[in-house]
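Chemist: Prediction below, plus the sequence it came from.
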Amino acid sequence: METILLAQVMGGVYGLLAIILGAFGAHALKKKLTLEQLHSFETGVKYQMYHAILLVVLSYNLGFDQPLDKYIINSFVFGTLLFSFSIYGLCLSAANGKKLRFLGPVTPIGGLLLVVGWALLLYSFIAPMF
């Protein structure tokens, strides 16, 4: 899939799912999750929405004529997937009494990919100055 299309489609999918999962968390999970789990779930939704918006904005603003642009988009797409969805899995599995512990290390890997994406984006802004 072309990188610009990947950014647009995944930005739209992540935005759509953030709204659905946010409403699901606020209503259906309110009585099922602890306050700490609910807060974690909300953090996943927020980061997902932030990066959904970012992907859509970048899809209209990056030139996509350099490999760096592809690395930036891939870092945000896969970082969001690993970060937010591992949090959802941890919260929902814990609420059902069968916490999927293997997801614990996935969350920081996703977070690291998000950091890499932001660092690469920053680099793309300042590199032309040198």
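Modeler: Thanks, I have the structure now. Keep in mind that what you see is a predicted model, and the values were worked out from it rather than measured.

Chemist: Could you use CA atoms for every contact and neighbour count after this?
Modeler: Fine.

Chemist: how far does the biggest helix by length in the chain sit from the chain's center?
Modeler: Counting by DSSP state H, the longest helix found in the chain is helix 67-95. From the chain centre to the centre of helix 67-95 is a distance of 4 Å (CA atoms, centre = their mean, to the nearest Å).

Chemist: so what's residue 71 up against?
Modeler: By CA atoms under 8 Å, 6 or more residues apart in numbering, the contact list for residue 71 reads 117, 120.

Chemist: ok, structure two:
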Amino acid sequence: MLKKQLWICSITGALAVIFGALGAHRLQPLLSNAELSTWETAVQYHFIHALALLVIATGNRNYKFLNWSFTFFALGILFFSGSLYFLSVKSHLGIEQTGLLGALTPVGGLFFIIGWIMIIFHRTGK
């Protein structure tokens, strides 16, 4: 499990750096202030939770609730940050309708919240 978690940490951390640099250097002249702000929010949450994944993976001794927390943080990055990345650039990709994609952002936020709550259960021994 640790090897898989470290692999996920490496990929998500690297992507956070790549997306941060992309937003700062390539997308800044293309995006509106609102779109750029959304992109930056996605990067911020991506980074925070990539680091949380690393802390869990390196300190994890196969604890059930920490593994759940890891899973929910990873899903949160995918759904929350991923949907915000897409929503930031959709108009530049010629996409006007997002369908259910906009609903993925709060689902990803909920995954982040659940991940943090799983840590509470770990600490209280439940």
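Modeler: Great, that's in hand. Please read these numbers as outputs of a predicted model, since none were measured by experiment.

Chemist: just to revisit the earlier point, show me what counts as buried in the longest helix of structure 1.
Modeler: The neighbour-count check on helix 67-95 of structure 1 (16 or more other CA atoms under 10 Å) flags 68-92, 94 as buried.

Chemist: okay, the longest helix that structure 2 contains sits on what stretch of structure 1?
Modeler: Ordering each helix of structure 2 by length in residues (DSSP H) puts helix 33-59 first. Aligned by TM-score structural alignment, helix 33-59 of structure 2 falls on residues 35-61 of structure 1.

Chemist: Could you look up the SS state of residue 29 of structure 2?
Modeler: Put simply, residue 29 of structure 2 is coil when judged by DSSP: H, G, I helix; E, B strand; the rest coil.

Chemist: From the centroid of structure 1, which residue is nearest?
Modeler: Compute the mean C-alpha point of structure 1, and by CA atoms, centre = their mean the closest residue is residue 80, 2.0 Å away.

Chemist: Isn't that residue up against residue 47?
Modeler: Yes: between residue 80 of structure 1 and residue 47 there is a contact at 7.3 Å, judged by CA atoms under 8 Å.

Chemist: State the number of residues packed around the aligned residue in structure 1 for residue 5 of structure 2.
Modeler: Alignment note (TM-score structural alignment): residue 5 of structure 2 maps to residue 7 of structure 1. Residue 7 of structure 1 has 27 neighbours, counted by other CA atoms under 10 Å.

Chemist: where does residue 7 of structure 1 sit relative to residue 56 of structure 1, distance-wise?
Modeler: Computed with CA to CA, to the nearest Å, the distance linking residue 7 of structure 1 and residue 56 of structure 1 is 6 Å.

Chemist: again, but for residue 122 of structure 1
Modeler: 17 Å.

Chemist: what about the two, which has more around it?
Modeler: Per other CA under 10 Å, whichever of residue 122 of structure 1 and residue 56 has more neighbours is residue 56, with 20 against 12.

Chemist: residue in structure 2 matching residue 98 of structure 1?
Modeler: By TM-score structural alignment, residue 98 of structure 1 lines up with residue 95.
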